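Peer 1: can't give you the sequence, but here's the structure:
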């Protein structure tokens, strides 16, 4: 056979294989799409308990090499003030194994499908189309592998909106995500979002540099473990009657991990800079952690809370847990305390203009004896296995915080406020030392508290828990009865 004949045979065989694969892919979509929509509605019901939000497949026009699917997202009561409640999405689906658009970019890995989704212009979305200045306000590209792992690229077009006294400017959003039943990863960002109102009392809120990054995988307990971060470069607030407020480098980072049947969680909240009227005020950071959390108990508590939220949505007059819910709650709490979990504020730091204050708190828990009600001091002794608190509060921090009131109230005399700040800082220090709640190290108030085995050590002095509770009661002015 001549080479040209061999080539023709190869092309025919390849073409037949691709056609057969594309036809098979099309038949798979007819069963796959309804399943995925059902899963999406289950997730919507979980995230929005009692809501009427519903996703549906309104049509599927199947061809050999491609199909067109139309979806409708009914927002229900969420859109009661809008001209309509339905969002319509149109998805053009290229069948695998080798979609033409992927071949044209030399991506040769076989996939189940590759699709382009757009938002259809309706009474609800017409203003969005106008704001996008004739472009597509929303574009979604999705590649679905034969292992049902999806890669998604999401683009929200830049928007400009002006309606009377309200102005909105948005730079657009871009995000890339990958997900399967076992893992979800992704990142997204936008450069700028600004909302302002005109009139007698103009306002403006501006956000710059928002970034979201997450990497989660399903753990043995069914919870999604891993990390997530949300950062914002800058937040500007201009409010009537106030000077400009600026927050810089805001961040939230969290991590959840599991070893055997125990969870560990970490959370960091950070504000790198805060200024008012162009004057720096300080910064704030909090680091939280939890260890030895029973995974099954956490799942049970989450399910119980979701179930109770659904009950409240359907019956707002409902009060309290049912007997069955109370039993589930009791069992979950017992399992949680059985693992002797610990909760910690590892660090809370507050920077003012001239000083930095720090606080840390570690709390260890254990399961108390179940049965009849226990006196407060006995319950604390059994529930709290250990407690450690450390506080360092410079008097300068107190002066700074009190002195800031002159910034927020222009009618105040700055010198008078400064004198008041000095006086209050000294008074606070004298009271804390006099009540034995703190010691004075140089110009810094320090508190050190340790509790374990029924004994409390406060700033070097040890006393039984009952005596310590009585002392706190006297300081509070109400007293504590110890039987």
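Peer 2: Perfect, I can see it now. Here the structure is a predicted model, which is why all the values come from computation and not from measurement. Residues are numbered from 1 along each chain as shown.

Peer 1: from now on I want contacts and neighbour counts done on CA atoms only, so please keep to that.
Peer 2: Fine.

Peer 1: my read: residue 377 touches residue 466, true?
Peer 2: Yes. Applying C-alpha atoms under 8 Å, one finds residue 377 in contact with residue 466, separated by 6.3 Å.

Peer 1: show me where the protein has its helices.
Peer 2: With helices called from DSSP state H, the chain shows them at 3-47, 100-103, 126-131, 295-314, 323-338, 376-383, 395-403, 405-408, 414-434, 465-476.

Peer 1: and of those helices, who's closest to residue 220?
Peer 2: Go through those one by one with C-alpha to C-alpha and the one that ends up closest to residue 220 is helix 295-314, at 9.0 Å.

Peer 1: residues contacting the closest residue to residue 208 other than its chain neighbours?
Peer 2: Leaving aside its sequence neighbours, residue 208 sits nearest to residue 192 (C-alpha to C-alpha, 6 or more residues apart in numbering; 4.5 Å). The contact partners of residue 192, taken as C-alpha atoms under 8 Å, 6 or more residues apart in numbering, are 169, 170, 171, 172, 206, 207, 208, 209, 210.

Peer 1: would CSV of those with neighbour count and distance to residue 96 be doable?
Peer 2: As requested, those are exported to CSV (neighbours: other C-alpha atoms under 10 Å; distance: C-alpha to C-alpha, whole Å):
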residue, neighbour count, distance to residue 96
169, 17, 39
170, 19, 36
171, 16, 34
172, 18, 31
206, 18, 44
207, 20, 41
208, 20, 40
209, 15, 37
210, 21, 36
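
Peer 1: show only the entries of these found in strands.
Peer 2: When strands are assigned by DSSP state E, the members of those inside them are 169, 170, 206, 207, 208, 209, 210.

Peer 1: grab the nearest non-local neighbour of residue 194.
Peer 2: residue 206 (4.3 Å).

Peer 1: put this next to the previous one:
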């Protein structure tokens, strides 16, 4: 019996040793076959026409491989003289399952050290003229057994001084995690950034930056997602010194409650404190766009692709003009035919007073419209519901350049006064304009 146990243990150990020996080669073959495909799969379908990924070289060994990949990103084609962003990515790949990472021993399918390099000679030449060396960039990718990808980014600090001034950058770190179900999270943290000119008060300081985002489906542009940005403080010197504290921004995208084929987008921007020569002390802005038709985004990216095609394969001026006109009309027609709700709220402190503006626009859509050129103004107004509420601090406005406009506007009943507030309430509904409770015929305005 003991001898059988020893034989079983020996066989298992031998199989494990064979697996550990053979698996790196199997992983290497798989990496060579799927590297470019996997990179393309990470890009949303709507943006793939803007990115070109080609394998320049791939050298595969038993325990490691190396590859060179060229990436060209053309978000706007060559519109307005814009050139594609060209990057060469050098990959130094360890084959799993046992991996040696900067954080120690790890386990997974592969660990990749990524070295990015610009392929733009003019930009490289310009960067070489800087009086200091560019910071080192360390990028590592760990491919897990569970189909996850974990990317780590580190950018080294900069501390440079000369007779003209100094530049301090406290470094940057980031991480990206893609899971087997294609959900993903991204985070970026930047340290203090400071630049100052010697012998003057000209300078700029950013105390830091935090950025996080997540998506339920990485390669789908309209999948539910969110992003947040925070900057504790930004300060600048002459000629217009300022200090801005508590900057935060948030964006969310989710499937609309009106239907799976629609998307809701919400955004928020807040600045808690502003100290400058200008009268604005703080601001908060929240906006929502509800019920966006998903195929509107498809038309938009189709328009971009059409623009790039026109540039790369130019037709005669007359033909190009007709084709571009047709392409641009398609998104406008989708927008005009379908319902859309737009809500905006702005709250601000200025001239030592608090003010707010609420604007709601409900576009009911014109589903029977088949050509954007047939859009009738009166029909469009009938399909539109607008509500506007403005509330301003009277004492603050009387300290502003707009003070002399208050009395005339009150006399003309454009605004009204109530308990120290300037109020304006307006709406457009069913083709009628109501301002502060008074009906105003629209034919007076058009």
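Peer 2: Thanks, I have the structure now. If you're wondering where the values come from, they're calculated on a predicted model, not measured in any experiment.

Peer 1: mind checking the TM-score on these two?
Peer 2: Once superposed, chain against chain, the TM-score is 0.80 (TM-score structural alignment, normalised by the length of the second structure); 424 aligned residues with a C-alpha RMSD of 4.1 Å.

Peer 1: ok so, going back, I'd like the helices of the first structure as a markdown table, with mean neighbour count appended.
Peer 2: Below are the helices of the first structure laid out as a markdown table (neighbours: other C-alpha atoms under 10 Å):
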| stretch | mean neighbour count |
| --- | --- |
| helix 3-47 | 14 |
| helix 100-103 | 14 |
| helix 126-131 | 17 |
| helix 295-314 | 17 |
| helix 323-338 | 16 |
| helix 376-383 | 17 |
| helix 395-403 | 20 |
| helix 405-408 | 15 |
| helix 414-434 | 15 |
| helix 465-476 | 15 |
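
Peer 1: residue 234 of the first structure: which of these is closest?
Peer 2: Here helix 405-408 is closest among the helices of the first structure (C-alpha to C-alpha), at 21.1 Å.

Peer 1: what residues does the residue nearest in space to the middle of the second structure make contact with?
Peer 2: The centroid of the second structure falls nearest to residue 227 when counting by C-alpha atoms, centre = their mean (8.1 Å). Counting by C-alpha under 8 Å, 6+ apart, residue 227 of the second structure touches 211, 212, 213, 214, 250, 251, 252.

Peer 1: how close does it sit to residue 304 of the second structure?
Peer 2: As judged by C-alpha to C-alpha, to the nearest Å, residue 227 of the second structure and residue 304 of the second structure stand 25 Å apart.

Peer 1: do the same with residue 225 of the second structure
Peer 2: Counting by C-alpha to C-alpha, the gap from residue 225 of the second structure to residue 304 of the second structure is 23 Å.

Peer 1: cool, and residue 407 of the second structure?
Peer 2: Per C-alpha to C-alpha, residue 407 of the second structure is found 50 Å from residue 304 of the second structure.

Peer 1: cool, residue 87 of the second structure as well?
Peer 2: Taken as C-alpha to C-alpha, the span from residue 87 of the second structure to residue 304 of the second structure is 22 Å.

Peer 1: repeat that for residue 429 of the second structure.
Peer 2: Residue 429 of the second structure is 35 Å from residue 304 of the second structure, by C-alpha to C-alpha.

Peer 1: kindly report the same for residue 36 of the second structure.
Peer 2: From residue 36 of the second structure to residue 304 of the second structure the distance is 24 Å (C-alpha to C-alpha).

Peer 1: same thing with residue 52 of the second structure?
Peer 2: 15 Å.

Peer 1: what residues of stretch 131-144 of the first structure count as buried?
Peer 2: In terms of neighbour count (16 or more other C-alpha atoms under 10 Å), stretch 131-144 of the first structure has its buried residues at 131, 132, 136, 137, 138, 140, 141, 142, 143, 144.

Peer 1: so what's the residue nearest to residue 69 of the second structure when sequence neighbours are not counted up against?
Peer 2: Excluding the flanking residues, the one nearest residue 69 of the second structure by C-alpha to C-alpha, 6+ apart is residue 55, at 4.6 Å. Listed by C-alpha under 8 Å, 6+ apart, the contact set of residue 55 of the second structure reads 36, 67, 68, 69, 70.

Peer 1: in strands only, show me those.
Peer 2: Using DSSP E, the contacts of residue 55 of the second structure in strands are 67, 68, 69, 70.

Peer 1: and the strands in the stretch 151-300 of the second structure?
Peer 2: Assigned by DSSP state E, counting those that start in this stretch, the strands in the stretch 151-300 of the second structure fall at 158-161, 165-169, 172-178, 184-190, 193-197, 203-206, 209-215, 225-236, 242-255, 262-276, 280-293.

Peer 1: what does the last one contact?
Peer 2: Contact partners of strand 280-293 of the second structure, identified using C-alpha under 8 Å, 6+ apart, comprise 256, 258, 261-275, 334-335, 338-352.

Peer 1: tell me the buried residues within those residues.
Peer 2: 256, 262-274, 334-335, 338-351.

Peer 1: and the closest residue to residue 54 of the second structure other than its chain neighbours, how far from residue 89 of the second structure?
Peer 2: Among residues not flanking residue 54 of the second structure along the chain, residue 70 sits closest, at 5.3 Å (C-alpha to C-alpha, 6+ apart). Separation of residue 70 of the second structure from residue 89 of the second structure (C-alpha to C-alpha): 6 Å.
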